[in-house]
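Trainee: return atomic coordinates for the entry below.
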Amino acid sequence: TTHVLASGSADKRIILWDLDEAKAAQILPERDGEVQALSWHPAEQSFILTGTLSGTVEVIDCREDSGSPSAVWKLGAQVEQVSSYVHCKSILFPKYTDL
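Mentor: Purely as a prediction, here's the structure:
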């Protein structure tokens, strides 16, 4: 599908919504904390960055059915925002506050 929205919530889940069909396309496994931040990578459009209240940042390749992260960082602080650098898929910027 070409039109996808990602939502994260206090139930620790991320849902990928198919906007063309107006329904959930994929429900990813529970994260380790409430999902507070989501950001699609601007250049690698199948990658989503996630941040949780428990201080975890993950990179998830949404082409993988498992929903398992391809990279994980434990920051020890509540993640408020995540974003990535458009010219390099390996650089990300979390914004967080101490727990």
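
Trainee: please make it C-alpha for all contacts and neighbour counts, starting now.
Mentor: Noted.

Trainee: Val72 versus the residue of the chain most remote from its centre, what's the distance?
Mentor: In the chain, the residue that sits farthest from the middle, by CA atoms, centre = their mean, is Glu21; the gap is 21.7 Å. Between Glu21 and Val72 the distance, using CA to CA, to the nearest Å, works out to 31 Å.

Trainee: circling back to that earlier point, Leu5 versus the residue farthest from the centre of the chain, what's the distance?
Mentor: 12 Å.

Trainee: Gly76 now?
Mentor: With the distance defined as CA to CA, Gly76 ends up 28 Å from Leu5.

Trainee: ok, Ala77 next?
Mentor: In this structure, Ala77 lies at 26 Å from Leu5, with CA to CA as the measure.

Trainee: structure for this one too, so we can compare:
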Amino acid sequence: MQTERLGSQGGPACPTFTSKRHSMGVCSIHSNPHREHILATGSYDEQVLLWDGRNMRQPLSETKLGGGVWRLKWHPTHEQLLLAACMHNGFHILHCQQALEASGGACPVVASYILHNSLAYGADWSHLSLEEAAPYSPVAAEPKESLTESGGHLRIQYESPTASFDTSLEDDAGRYIPESIAAPVFSSKEDAPSLSCLLASCSFYDHMLHVWRWDWTPEEAQQEPVQC
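Mentor: Now for the predicted structure:
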């Protein structure tokens, strides 16, 4: 793994740092969009390493995930959450707060998604906000069914090789409507906020794309990981 500096013509001149901390090929590198200097690397050696670009001699943390780490994605709004696609071992969400605070130790896995039946290759967070309800469509003059009365339509989110499927509710413009319109997404349990996220994952040989929802509260970072 190398970081490079630009030459006078704008191209890479020479590496500013070279690391062989990973024992096998590096597959993914992703800079944290919220924390300057913080980046994550994933490798065939099944390790996720977090780094501070100001001191690349030693990683902030090392986390073993049991599968070659092909893709890494930081959450678009929550700096401590990192999504990893781990080839033969599914998809995992890491909670990296302690590492970001330079406390050391592996990042705990707070959720795992294992419903794909092939190599876990691609994964990303949706930038669609679930914090605010999508606007309702005007109610039809003569509604023919309850879904029309509520201003929404059911849509299959994904279908797996075993023919199981999930559905979501959307408005006439195709925008996602959360299941509980009246209830706020951020609730409180002893003042602990909750988070609802929409994610997409894809696998290699079966050509499958899955869209799934993850509901989480920060206190779960100290508990056993949830399998979706």
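
Trainee: send over the TM-score of the superposed chains.
Mentor: Structural agreement between the overlaid chains, expressed as a TM-score with TM-score structural alignment, normalised by the length of structure 1, amounts to 0.85; 98 aligned residues with a CA RMSD of 1.9 Å.

Trainee: returning to that earlier point: for the residue farthest from the centre of structure 1, what is the corresponding residue in structure 2?
Mentor: With TM-score structural alignment as the matching criterion, the partner of Glu21 of structure 1 in structure 2 is Asn55.

Trainee: tell me which residue of structure 1 lines up with Arg71 of structure 2.
Mentor: Under the alignment (TM-score structural alignment), Arg71 of structure 2 maps onto Ala37.

Trainee: would you mind measuring from the equivalent of Leu5 of structure 1 over in structure 2 to Trp216 of structure 2?
Mentor: By TM-score structural alignment, Leu5 of structure 1 lines up with Leu39 in structure 2. In this structure, Leu39 of structure 2 and Trp216 of structure 2 are 24 Å apart, going by CA to CA.

Trainee: neighbour count for the two, which is higher?
Mentor: Between Leu39 of structure 2 and Trp216, Leu39 has the larger neighbour count (other CA atoms under 10 Å), namely 19 against 16.

Trainee: how near is the closest residue to that one other than its chain neighbours to Val226 of structure 2?
Mentor: The shortest distance from Leu39 of structure 2 to any residue other than its chain neighbours is 4.1 Å, reached at Ser31 (CA to CA, 6 or more residues apart in numbering). Distance from Ser31 of structure 2 to Val226 of structure 2, counting by CA to CA: 26 Å.

Trainee: which one's more surrounded, these two?
Mentor: In this view Ser31 of structure 2 and Val226 are compared by other CA under 10 Å, and Ser31 has more residues nearby, 19 against 15.

Trainee: show me the contacts for that one.
Mentor: Taking CA atoms under 8 Å, 6 or more residues apart in numbering as the contact definition, Ser31 of structure 2 lies against His37, Ile38, Leu39, Ala40, Trp74.
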